[in-house]
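A.B. asks: Kindly generate the corresponding structure for this input.
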Amino acid sequence: MKVKLSVLIVLISLAANAQNFEGKAIYKTSIKSSFSFGEDEKSTMSDDMKKQIQARLQKMNQKTFILNFDQKTSTYKEDIRLDAPKPQVGGAGVMLMSFGGAGNGSVYFKNIKEKRFSNQTEIMGKRFLVKDKLTEYEWELSSETKNIGNYTCYKATFTEEVENVRMTFDNGESKEEKKKEKIITTAWYTLQVPISNGPGNYQGLPGLILEINDGKKTIVCTEIILNPADKIKLQEPEKGKVVSQKKYDEIQKEKTKEMMERYRSRDGKGIEIKIGG
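C.D. replies: Prediction:
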């Protein structure tokens, strides 16, 4: 049975129980690729090249992140490995690249108590510091449970309408198509870790979120270390041009258009990039 989230009393109780509480959670992410090659008759790439690019994209979209947290704040950062695949030029003039969130210095800081975040990130090599209020999700709680590792988790969902932008470049002309889509995001949280936090920008439930799925992206916690021997240092990022989330989204959209124009060529027929969601 689902009930509308009303967690003020629960969160007050959690705050009282979470004093001097800190830890580390490791998450694995997987994102479905939204890269396509247009209609087969318009594409100059071989089937083998398409398979190579899709495989490379799949590997790029499988990452590991670390959430360091205490009762009030947290940092979420990619666990960078030396052998991690880097964006590069594929065959037929196709550029595989990240539009945001990439780079060794990227970190997402949350202050749960003050309901704000600072996201130090990059767009095509330029660093930004996105500062804004935390999203207030309208979670619906469920009595359904499942185990993730040694933790009993409860189900919660929220529904939102998002605007997806599909940008295509075909026969020397760039096109943009906007489409609204209803997204249902499912979270699994545990009361055994009493903080109202989770991976990325997710938070607001009466326990740590261990799994998130919005139909395209899946984030799953694989390990939790509570109150480690070495004290966790949580520091808010300070580097980058300060912008709001709305302004950052506008810049990201504009840079995507620039990228498509820059890399268009006779081999770029049928390239499609999807933003949003």
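
A.B. asks: make it CA atoms for all contacts and neighbour counts henceforth
C.D. replies: Noted.

A.B. asks: Please identify the helix or strand for Ile273.
C.D. replies: strand 271-275 (DSSP states H and E).

A.B. asks: what about the helices in this protein?
C.D. replies: Per DSSP state H, the chain carries helices over the ranges 8-17, 47-60, 245-262.

A.B. asks: Rebuild those as TSV, extending it with mean neighbour count and distance to Gln235.
C.D. replies: Below are the helices of the chain laid out as TSV (neighbours: other C-alpha atoms under 10 Å; distance: least, C-alpha to C-alpha, whole Å):
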stretch	mean neighbour count	distance to Gln235
helix 8-17	14	21
helix 47-60	15	27
helix 245-262	15	20
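
A.B. asks: about what we covered before: need the residues that contact the strand holding Ile273.
C.D. replies: Residues from elsewhere that reach strand 271-275 (C-alpha atoms under 8 Å, 6 or more residues apart in numbering): 34-38, 164-170, 253.

A.B. asks: Save the residues you listed as JSON lines, and put in distance to Ala102 too.
C.D. replies: As requested, these are arranged in JSON lines below (distance: C-alpha to C-alpha, whole Å):
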{"residue": "Ser34", "distance to Ala102": "18"}
{"residue": "Phe35", "distance to Ala102": "18"}
{"residue": "Ser36", "distance to Ala102": "22"}
{"residue": "Phe37", "distance to Ala102": "24"}
{"residue": "Gly38", "distance to Ala102": "26"}
{"residue": "Asn164", "distance to Ala102": "21"}
{"residue": "Val165", "distance to Ala102": "21"}
{"residue": "Arg166", "distance to Ala102": "21"}
{"residue": "Met167", "distance to Ala102": "21"}
{"residue": "Thr168", "distance to Ala102": "23"}
{"residue": "Phe169", "distance to Ala102": "24"}
{"residue": "Asp170", "distance to Ala102": "28"}
{"residue": "Lys253", "distance to Ala102": "16"}
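
A.B. asks: want to put them side by side, so please do this one too:
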Amino acid sequence: MTLIRIVLTLVMTLMIGFLNAQQMTGRAVYKSMSKMEIRLDSTEASAAMQADLQEQLMEAMKKDYELNFNSTESNWKELPKLDKSMGGGGIQVIGIASGGGADGLLYKNTKTKGFSETQGMFGKLFLIEGDLEEYEWELGSETKQIGQYTCYKATAVRKFMASSFSSSDDGVDSSEQEREQTLTAWYSPEIAVNHGPDVFWGLPGLILEISNGERTLICSQVILNPSDAKAVVPATKGKKVTEAEYEDIMEKQMQKMHRMHGGRKKGDGRGNIEIRIGG
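C.D. replies: Model prediction:
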């Protein structure tokens, strides 16, 4: 009789958890920190100048995002922030990452394993649709606390293409190189959805922190079943393009921007600049 009660209790617990997950809605706010490597000709810029520029870039690339979700769908969007003037010596970073810009929106459906995304780039909107990238997560036993939630560690290895743009006396060159990075995620089974920030998903609980060594996303606030829950909707705005077409457009725009702001006229003797952007 005792065994039957235990089994019934476990079944009821699982059913309640399943029903809660089915009915769950939520909103999570994330902060991001990214790295961008810049190399300046040592004859033109001192180590202190390069370090200062690197620090300005890291500060400019700090962003806040919002993830709205239900049991199987989520929307990822960059939150607006006040434009802090950095003066004449400051720099601006034009966002081209997922969810970037006021019009950017990433929609993920973990049931159909598909996504749609509106990307704003240089004043134009593009709509990209496709299949979600699936990660081969390795679940660990290590835990840590993020806010009120106990989180478990998971890792995955991801391959991606890294772009490099360089400007010299001979003009602007671009190149791509396949790189491999280790994703380190912290997820909480207490929030029973398999969502995560940006393009990440697929763990038995909401991902509250993830890092690839160059970019870190960490959750600063979670509200479950909010009274003002936002509807989760597919992205529909923008000119429809494939992922390959969008990457080609982005590369051409980056080269154009680099010529305008970082290019040198041949023979001006002002050295070279190299910018490397990783995933």
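
A.B. asks: And the TM-score between these chains?
C.D. replies: For this chain pair, the superposition-based TM-score is 0.83 by TM-score structural alignment, normalised by the length of structure 1; 259 aligned residues with a C-alpha RMSD of 2.7 Å.

A.B. asks: sorry, back to before: mean per-residue distance, the strand holding Ile273 of structure 1 to structure 2?
C.D. replies: Once fitted to structure 2, strand 271-275 of structure 1 is off its aligned match by 2.2 Å on average (mean C-alpha distance after the TM-score superposition for structure 1).

A.B. asks: Name the residues of that strand that come out as buried.
C.D. replies: Ile271, Glu272, Ile273, Lys274 (16 or more other C-alpha atoms under 10 Å).

A.B. asks: distance of the last one from Thr168 of structure 1?
C.D. replies: It stands for Lys274 of structure 1. 9 Å (C-alpha to C-alpha, to the nearest Å).

A.B. asks: Same check on the second one?
C.D. replies: Remark: distance between Glu272 of structure 1 and Thr168 of structure 1 (C-alpha to C-alpha) = 4 Å.

A.B. asks: mind giving me JSON lines with the helices of structure 1 and columns for distance to Ser74 of structure 1?
C.D. replies: Converted to JSON lines, these look like this (distance: least, C-alpha to C-alpha, whole Å):
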{"stretch": "helix 8-17", "distance to Ser74 of structure 1": "15"}
{"stretch": "helix 47-60", "distance to Ser74 of structure 1": "25"}
{"stretch": "helix 245-262", "distance to Ser74 of structure 1": "19"}
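
A.B. asks: Return the residue of structure 1 aligned against Gly120 of structure 2.
C.D. replies: Matched across to structure 1, Gly120 of structure 2 falls on Glu122, judged by TM-score structural alignment.

A.B. asks: That match reaches Tyr108, doesn't it?
C.D. replies: No: between Glu122 of structure 1 and Tyr108 there is no contact under C-alpha atoms under 8 Å: 11.8 Å.

A.B. asks: so where is the strand holding Ile273 of structure 1 in structure 2?
C.D. replies: Counting by TM-score structural alignment, strand 271-275 of structure 1 corresponds to 273-277 in structure 2.

A.B. asks: again, but for stretch 62-72 of structure 1
C.D. replies: Mapping stretch 62-72 of structure 1 onto structure 2 (TM-score structural alignment) gives residues 62-72.

A.B. asks: Once you drop chain neighbours, what's closest to Glu39 of structure 1?
C.D. replies: Gly270 (6.5 Å; C-alpha to C-alpha, 6 or more residues apart in numbering).
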